[in-house]
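Participant: any chance you can model this:
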Amino acid sequence: MAASKPTPPDPRRRHDPRTPDEELLAAELPTVTGQYTDAQRVERMRAELEMGFAALTGTHRAVSIFGSARIPAGDPTYALAREVGRRLGEAGFDVITGGGPGLMEAGNRGAQEAGARSIGLNIELPFEQSPNAYQDVELMFHYFFTRKIMFVRYAGAFVVMPGGFGTLDELFESLCLIQTGKVADFPVLLVGSDFWGGLLDWIRAQMVTRGLVSPGDVDLLRVTDSIDEIVAVCQAAADRQWATGAGTSTGSG
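Facilitator: Here you go, the predicted structure:
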């Protein structure tokens, strides 16, 4: 008996992708309407990388601040992120955030208040992400991966405020780059022991105990509640990066 042919998808159920990332990653699905050829997608990626490189050339001694878009201006964590951005700016750092609302806005706002260069790497999303008003350099990215390159290439440290899945994605991607030696001497500071302490406990209890990561890998993360410590760690790392040639006129990559 011959195998039956699969039922073709109902063309009425096809939909236009909501984001460029969906257009790229789901382009082969019969339910998604393709908008570009692969050659056009590659060109779009190239143009996006070129845009970021051109806009951020000369950025150095920068720190990327990550955190939730959902925390409003009246929240104490917003005030903390704003003060972190201000103190880093006063210490001579450019400040890079994801360019959106919440704690991203707070970091950009603090940097501007210090007279530092405030950079926002915005991303097209169907919800939540809208550019904040405190950016000296406001870039818009279609693809998460091109945006992530800019976060690491032009910063020498990550300061991670409380956040959701997006913040965790940025955190663990940076850890993977450090663990595998793709970037060197790159501190990752988790701000808020109440928020982050349980994550480190879980990493030790599950990952380290099972041999999935080395005990020393936990030391790649530093939990702090002190802005003085954040600034001191970022300054020391920047000095070492430049002394050893890890930093360049275009950042750490």
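
Participant: C-alpha from now on. contacts and neighbour counts both.
Facilitator: Fine.

Participant: which residues touch the closest residue to Arg109 other than its chain neighbours?
Facilitator: Leaving aside its chain neighbours, Arg109 sits nearest to Tyr134 (5.1 Å; criterion: CA to CA, 6 or more residues apart in numbering). Contacts for Tyr134 (CA atoms under 8 Å, 6 or more residues apart in numbering) come out as Glu105, Asn108, Arg109, Gln112, Ser118.

Participant: for stretch 123-133, which positions count as buried?
Facilitator: Residues Ile123, Glu124, Gln129, Pro131, Asn132 are the ones in stretch 123-133 that count as buried (16 or more other CA atoms under 10 Å).

Participant: could you also give me the structure for this second sequence? I'd like to compare it with the first:
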Amino acid sequence: MTKKKARQQQGPVLRRRDQVQSTTTDQRLLQSRGATDWVHADPWRVMRIQAEFVEGFGTLAELGPAVSVFGSARTSSDSPYFRAAQQLGKALVEAGYAVITGGGPGIMEAANKGAVQADGVSVGLGIELPFEERLNKYVTLGINFRYFFVRKVMFLKYAQGFVVMPGGFGTFDELFEALTLVQTKKVTQFPIILFGRDYWQGLLDWLEKSVEADGYIGDLDRGLLHLTDDVDEAVAIVREHAAKVSRAEKAAAAEKERAERNAAEKGD
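Facilitator: Predicted coordinates for the structure are as follows:
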């Protein structure tokens, strides 16, 4: 009878007595037999989530200035909003921005189409859904995600602003997530533009007459939203915010330089 080892070192883990295992980590890794339920377990999902973050960060890290455009996948190509989204995608590229959408049809396809027509970077961040939905043909840089929350991080992390066209629950979700992050200062200097006065005015009225009136938000919170029907105005708002951020960063850098110079002079 083989005597069981009294001590076993497995990477950073030390095992003694009855905790010693009879096989090595490599043996268990290379063994092809056994149950496969583990691929659906939470620890394995954590690895998939991590992989999606790594893939997204690696793909978009060098994207440069970008704007996320949201809106309904159900918008038909003969809709005025489809045409406006296409014009918006083109105008954003001409202003020096990449265009990020959810990569689907409708408003998303229109914005991606406009970006491609202007020879810009047209990003599509797709999502796995019960019904098959491929990235639209105007996406030049696309990633498909399993998890909504990973996808949302990519929309926010790599954009300098949101333009929100008419849409349904998914559009509302993205809108209010962005609003919450700006309100709580998790992200700063992030313009949120509602495109389509007829569509969004009712929401703004409700926020003022019900939500703000009952004290659930303040008047400054409503000011986080910009309402327009004009593509050029939407692009101008994004550019004005970018210029404001640039001025603030330069002022902060100058103040830091002055403080360091004063400290050095006092040290002398």
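
Participant: TM value for the aligned chains?
Facilitator: Remark: TM-score between the superposed chains equals 0.81 [TM-score structural alignment, normalised by the length of structure 1]; 214 aligned residues with a CA RMSD of 1.6 Å.

Participant: just the buried subset of the contacts of Tyr134 of structure 1, written out for ChimeraX, thanks.
Facilitator: Applying 16+ other CA under 10 Å to the contacts of Tyr134 of structure 1 leaves a buried subset, and the ChimeraX line that selects it is:
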select :105,108,109,112,118
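
Participant: which of the contacts of Tyr134 of structure 1 fall within strands?
Facilitator: Judged by DSSP state E, the subset of the contacts of Tyr134 of structure 1 located in strands is Ser118.

Participant: out of the contacts of Tyr134 of structure 1, which are shared with structure 2?
Facilitator: Retained in structure 2 by both residues aligned by TM-score structural alignment, their matches' CA atoms under 8 Å are the following of the contacts of Tyr134 of structure 1: Glu105, Asn108, Arg109, Gln112, Ser118.

Participant: my understanding was that the first one contacts Gly99; is that so?
Facilitator: Same thing as Glu105 of structure 1. Yes. With contact defined as CA atoms under 8 Å, Glu105 of structure 1 counts as touching Gly99 (6.6 Å).

Participant: joint contacts of these two?
Facilitator: Common contact partners of Glu105 of structure 1 and Gly99 (CA under 8 Å, 6+ apart): Asn132.

Participant: quick one: map the residue nearest to Arg109 of structure 1 onto structure 2.
Facilitator: Residue correspondence to structure 2 (TM-score structural alignment): Tyr134 of structure 1 is matched to Tyr138.

Participant: what does Gly120 of structure 1 give?
Facilitator: Per TM-score structural alignment, Gly120 of structure 1 is aligned with Gly124.

Participant: what's the one helix or strand its match maps to packed up against?
Facilitator: Per DSSP states H and E, Gly124 of structure 2 falls inside strand 122-127. For strand 122-127 of structure 2, the elements it packs on are strand 98-101, helix 107-117, strand 141-145, helix 148-157, judged by 3 or more CA pairs under 8 Å, 6 or more residues apart in numbering; DSSP states H and E.

Participant: on average, how far is the longest one from the matching bit in structure 1?
Facilitator: Looking back up the chat, that one is helix 107-117 of structure 2. Once superposed with structure 1, the aligned residues differ from helix 107-117 of structure 2 by a mean of 0.4 Å; criterion: mean CA distance after the TM-score superposition for structure 1.

Participant: any idea how far apart the tips of stretch 170-188 of structure 1 sit?
Facilitator: Stretch 170-188 of structure 1 has an end-to-end distance of 11 Å (criterion: CA to CA, to the nearest Å).

Participant: which residues of structure 2 does it align to?
Facilitator: So stretch 170-188 of structure 1 is aligned with residues 174-192, judged by TM-score structural alignment.

Participant: can you pull out the residues in contact with that stretch?
Facilitator: Applying CA under 8 Å, 6+ apart, the external contacts of stretch 174-192 of structure 2 come out as 70, 152, 156, 160-164, 221, 224-226, 237-238, 241-242, 245.

Participant: which residue ranges of the stretch 151-268 of structure 2 form helices?
Facilitator: 169-183, 197-206, 219-222, 231-267 (DSSP state H, counting those that start in this stretch).

Participant: so what's Phe57 of structure 2 up against?
Facilitator: Met154.

Participant: now do it against Val121 of structure 2, distance only.
Facilitator: Distance of Phe57 of structure 2 to Val121 of structure 2, given as CA to CA: 16 Å.

Participant: got it, and Arg16 of structure 2?
Facilitator: Distance of Arg16 of structure 2 to Val121 of structure 2, computed by CA to CA: 57 Å.

Participant: compare neighbour counts for the two and give me the winner.
Facilitator: Val121 (23 against 12; other CA atoms under 10 Å).

Participant: my read is that that one contacts Ala115, right?
Facilitator: Yes. Counting by CA under 8 Å, Val121 of structure 2 does reach Ala115; the two are 6.6 Å apart.

Participant: who touches both of those two?
Facilitator: Val93, Ala98, Val99.

Participant: which of those sits closest to Glu255 of structure 2?
Facilitator: For the shared contacts of Val121 and Ala115 of structure 2, the residue nearest Glu255 of structure 2 by CA to CA is Ala98; the value is 31.7 Å.

Participant: which residue lines up with the closest one in structure 1?
Facilitator: Matched to structure 1 by TM-score structural alignment, Ala98 of structure 2 sits across from Asp94.

Participant: that match: neighbour count?
Facilitator: 25.

Participant: what do you get for the one 3 residues further on?
Facilitator: Using other CA under 10 Å, Thr97 of structure 1 is surrounded by 26 other residues.

Participant: now swap in Gly166 of structure 1 and tell me
Facilitator: For Gly166 of structure 1, using other CA under 10 Å, the count is 12.

Participant: which PyMOL command selects the buried ones in the contacts of stretch 174-192 of structure 2?
Facilitator: Listed next is the PyMOL selection for buried residues among the contacts of stretch 174-192 of structure 2, using 16+ other CA under 10 Å:
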select buried, resi 70+152+156+160+161+162+163+164+221+237+238+241+242
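
Participant: any idea how far Phe127 of structure 1 is from Pro101 of structure 1?
Facilitator: Remark: distance between Phe127 of structure 1 and Pro101 of structure 1 (CA to CA) = 12 Å.

Participant: and for Gly197 of structure 1?
Facilitator: Using CA to CA, Gly197 of structure 1 is found at 25 Å from Pro101 of structure 1.
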